[in-house]
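Asks: Using only what follows, build the 3D model:
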Amino acid sequence: MKAPRRAALGASRIGAPATLRMLALSLAAALLATATMAFAVALRMARRVVTPSRRVPDTRIVDIDVPAQTITLARTPDTVLPGRYGLFTTGSADYLKVGSVLASDGETVKRKLLTQVGGESSLAADAAFSGWYYERPEELHLPFTHEHVPAAIGACPAWLFPAEPRSDADHETWVIQIHGRGTTRAECLRAVPVFHALGITSLVVSYRNDGEAPRSRAGAYALGATEWRDVDAAVSWALRHGARRIVLMGWSMGGAIALQTSLGSAHREQIEGVILDSPVVDWRTVLTYQARALHVPTPVTDLAMGALRTGWAAPAIGADGPIPLDRLDIVARAAELRHPALILHSDDDGFVPSSASHRLADARPDLVELQVFRTARHTKLWNYDQQRWTDAIGDWLRAHDLVSAPAVDEGER
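Replies: Prediction:
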């Protein structure tokens, strides 16, 4: 009777290590699966960052009152904003201008239609609310020409809006405008009349992979790390065509491109200043903010930023090469700044947080002026408070002797 008992005890002693090994293998497999899933999510996140995006619907058309020429939209933080805006649509019209808020409740917002809509119009419910406002250069009713800027990537289309100078100094000053991520140069048209009234010529440019300029091998954004070379080519073109002093103006990712141009251009001596609307000053701040909004775990966000920085991950995320996030961090490079900068940023941006703009202004108060807006949302500052936006730019240009001061009427003396 004792022998069988000893055999059972022996079997028990042999089975325990095997059970532990199986548990360890199961745990390792679970951890590997979790890590693999996290890595896959990180790669998808990184790919999304560098892939030129199409416009995504962010609101819904609830009703159009043709006799009253009003439109009712689903309520969002953007659609409730006061001011003039654009609405990208599908159907009988692809773009509408909308004006002031007429009524709102907890779910909808009724606005004035500034684009005439007829009774035969048929529009899909999904729409995208935009700060563009002007869609084509002809809408400005200002003289302009279609140009092509020769760059290493190929010829980049541009619009040139010559201005009547108010003085010889004004004649020498040009502004080069740079649009943001997922948009085209039409985004910049709002600012052209502001500079035109000040006697400053506007060159509104395109850059690689934006859908208008030539495509790179992978067709992906480098977040400003390579795009700035196309803008620098535009600086060269402007200097060959009469400009003597250059102001760079960048919107959103265009701000990152403008800052890289100001730091890396061979024509730094001719660049007199930088104007930034809702700019990306540090990509890591932006990516961290957006990931948190989407409830992406911090380790996954860190993996995504690691993938962006490394060459081996470039084929997996569809990039042309590693993206130097350190070099794109202008807060860390604040000591290298040489040109005065005006930053216009809303603390309620909702897409590109203003925190990096605040840090840059704190790091270089000698060069950086920050005009803080509230409620205005991302790249919609002109739309929200056109007068303040216009005055801020004019005052800054005059403070840096980039335009002449307005003449004083004798009756005001």
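
Asks: okay, CA-based contacts and neighbour counts for the rest of this
Replies: Fine.

Asks: What's the local residue count around residue 229?
Replies: By the criterion of other CA atoms under 10 Å, residue 229 has 21 neighbours.

Asks: what's the answer for residue 375, then?
Replies: As a burial measure, residue 375 scores 17 neighbours (other CA under 10 Å).

Asks: That one falls within a strand, correct?
Replies: No: Residue 375: not assigned to a strand; according to DSSP: H, G, I helix; E, B strand; the rest coil it is coil.

Asks: and the gap between it and residue 82?
Replies: Residue 375 sits 10 Å away from residue 82, taking CA to CA, to the nearest Å as the criterion.

Asks: Any idea which residue is closest to the centre of this structure?
Replies: residue 252 (2.9 Å; CA atoms, centre = their mean).

Asks: how near is that residue to residue 65?
Replies: In this view, residue 252 and residue 65 are 34 Å apart by CA to CA.

Asks: same deal with residue 371?
Replies: Distance from residue 371 to residue 65, by CA to CA: 38 Å.

Asks: Which one's more surrounded, those two?
Replies: More crowded of residue 371 and residue 65, by other CA under 10 Å: residue 371, with 18 against 15.

Asks: Just the terminal-to-terminal distance for stretch 334-350.
Replies: This stretch, stretch 334-350, spans 24 Å end to end (CA to CA).

Asks: Does anything pack onto the lengthiest helix in the chain? Which helices or strands?
Replies: Looking across the chain with DSSP state H, the single longest helix is helix 2-50. Judged by 3 or more CA pairs under 8 Å, 6 or more residues apart in numbering; DSSP states H and E, helix 2-50 is in contact with helix 298-309, helix 314-317.

Asks: Mean neighbour count, the ones you listed: which tops it?
Replies: helix 298-309 (a mean of 20; mean count of other CA atoms under 10 Å).

Asks: Before we compare anything, build this one as well:
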Amino acid sequence: MLALIIIVAVVVLAAAYAAAALFLARAVVFPQRARPTKIVSVGDDGQSVVLSSNPLTRFDGILGLLYENETKLTVLAPGAKVAGDGSTVTRHLAEPAPLERGTDGRAAGNVFTAVNVAETEPVDVVIDTDHAPQPAWLYAGVGTNSSTWVLHVHGMLAGRDSALRSVRALAGTGYTSLVVSYRGDREAAGEGRTPSTLGQAEWRDLDSAIAYARSRGAARIIVVGWSLGATVALEEAEHGPQGAAIDALVLVSPVVSWARTIHYGMARQRVPHWLASSAIALLSSRLGARLLGLPVTLSLSEALPVPGVPTLVIHSDGDLTTPFAASRAFAASSPLVDLVQFPSSPHAMEWNADPERFAANTRDWIVAIPRQAGTGTEK
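Replies: Just a heads-up that it's a prediction; the model follows:
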């Protein structure tokens, strides 16, 4: 009888362990968006709003606020006044907006629309990929710099609009900007929710976008990758048939190692290291791919990628999603990588913390390639 009890206990514990690992693995490839931002009240003048308090609404930098079922966008000016009990935050609006008290909004990093980010409106183009026709915005360059194409790749749980900030940062340079989409981001017509492959299949769509740029006269190609978009760029540089055409990378709040990022995020959620490691092992297995519906078996490692081109990393040491320590180690590992550390800010909010510095760092570094990039310096 005792033996049977022990066997049952072992089986129950093993089942609980497996279920926990699967739950965590699923959370990685099927991430959930944060709770909506409650619009608590609106100032009589329409120029201020009281929002529910969260790390993003408390952030002092410039922010976007989506409202009316996230169909409209207004801009929150820098500066946040937190209530004494910490439950709400008062923000000023850059321009009056018809916000409704008691409705839900969503604070976001992007503050632009496709038609107001640059002097000219974009052309809607479609990139043919082996997955689906992927929509993109094309901002034509001008002058001698127009043959430099900058491809902007957004991050997880975000759409193309989140990459408009780097389009804005390069405004006035004459470069051509192509803001791309990729499989799984639900920008393609009719695409439903699918698990993220953490860049290990998405890079194929960036490869097609580079081929598109080259077919239209791109002589120099720079990829700006935000968060997961940085992973996509690194995967493309290593594996893509068009990867050799990339002249430089600009990586913002990058995920340079998914294993390190998963450990970092789960540690913040008080998940034991051994359990996080089990989730990573499951994600990296054929069994995990089948259980999670992944089209490829993931390869997740603590090892850092080895860049083959000049690479600029822009990252805040206050990022609570992707570890700044990984970016620092990445920069230290190669003389091709330069790291610019930004003040403490939420994930992928470096532009929002200091738009002018972001633009200056990015422009100056691109102009200096290849003369100065690759010094391995931290600024």
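
Asks: picking that back up, residues contacting the residue nearest to the centre of the first structure?
Replies: Contact analysis of residue 252 of the first structure by CA atoms under 8 Å, 6 or more residues apart in numbering lists 179-181, 276-280, 352, 379.

Asks: Helices of the second structure, residue ranges please.
Replies: 2-29, 164-169, 203-215, 228-239, 258-268, 273-283, 286-292, 324-333, 350-353, 355-368.

Asks: right, and residue 83 of the second structure touches residue 58 too?
Replies: No: counting by CA atoms under 8 Å, residue 83 of the second structure stays clear of residue 58, with 10.2 Å between them.

Asks: out of those two, which sits in the more crowded spot?
Replies: Neighbours around residue 83 of the second structure and residue 58, counted as other CA under 10 Å, are more numerous at residue 58. The numbers are 19 against 13.

Asks: Look up how far residue 242 of the second structure lies from that one.
Replies: With CA to CA as the criterion, residue 58 of the second structure and residue 242 of the second structure are 42 Å apart.

Asks: Next: residue 177 of the second structure.
Replies: The gap separating residue 177 of the second structure from residue 242 of the second structure is 18 Å, by CA to CA.

Asks: So for the two, which residue has more residues nearby?
Replies: Using other CA under 10 Å as the criterion, residue 177 of the second structure and residue 242 rank with residue 177 on top: 27 against 18.

Asks: check contacts around the residue mapped onto residue 242 of the second structure from the first structure.
Replies: Using TM-score structural alignment to pair residues, one finds that residue 242 of the second structure aligns to residue 267 in the first structure. The neighbours of residue 267 of the first structure, taking CA under 8 Å, 6+ apart as the test, are 232, 235-236.

Asks: Could you tell me which of those residues remain contacts in the second structure?
Replies: Using both residues aligned by TM-score structural alignment, their matches' CA atoms under 8 Å, the second structure keeps these contacts from these: 232, 235-236.

Asks: now, which of the residues you listed sits nearest residue 142 of the first structure?
Replies: Using CA to CA, residue 235 is the member of these that lies nearest residue 142 of the first structure, at 22.2 Å.

Asks: To which residue of the second structure is residue 84 of the first structure aligned?
Replies: Mapped onto the second structure by TM-score structural alignment, residue 84 of the first structure lines up with residue 62.

Asks: So what's the residue count around its match?
Replies: Count around residue 62 of the second structure with other CA under 10 Å applied: 24.

Asks: and if you look at residue 354 of the second structure?
Replies: Neighbour count of residue 354 of the second structure, defined by other CA under 10 Å: 15.

Asks: swap in residue 3 of the second structure?
Replies: Neighbourhood size, residue 3 of the second structure [other CA under 10 Å]: 8.

Asks: Would you mind giving the helices and strands packed on helix 2-50 of the first structure as TSV with distance to residue 48 of the first structure added?
Replies: Output for those, formatted as TSV (distance: least, CA to CA, whole Å):
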stretch	distance to residue 48 of the first structure
helix 298-309	10
helix 314-317	8
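
Asks: Quick one, which of these gets closest to residue 127 of the first structure.
Replies: For those, the distance to residue 127 of the first structure is smallest for helix 314-317, at 28.7 Å, taking CA to CA.

Asks: Pull up the aligned stretch in the second structure for that closest one.
Replies: Helix 314-317 of the first structure corresponds to residues 289-292 in the second structure, going by TM-score structural alignment.

Asks: quick one: the matching stretch to chain centroid distance?
Replies: Its chain's average C-alpha position is 24 Å from that of stretch 289-292 of the second structure, according to CA atoms, centre = their mean, to the nearest Å.

Asks: Touching it from outside, list them.
Replies: Outside of stretch 289-292 of the second structure, the residues within contact range by CA under 8 Å, 6+ apart are 26, 195, 283, 295-298.

Asks: and the residues you listed, which of them are in strands?
Replies: Using DSSP state E, no member of the contacts of stretch 289-292 of the second structure sits in strands.

Asks: just these now: which is nearest residue 334 of the second structure?
Replies: Using CA to CA, residue 298 is the member of the contacts of stretch 289-292 of the second structure that lies nearest residue 334 of the second structure, at 24.8 Å.
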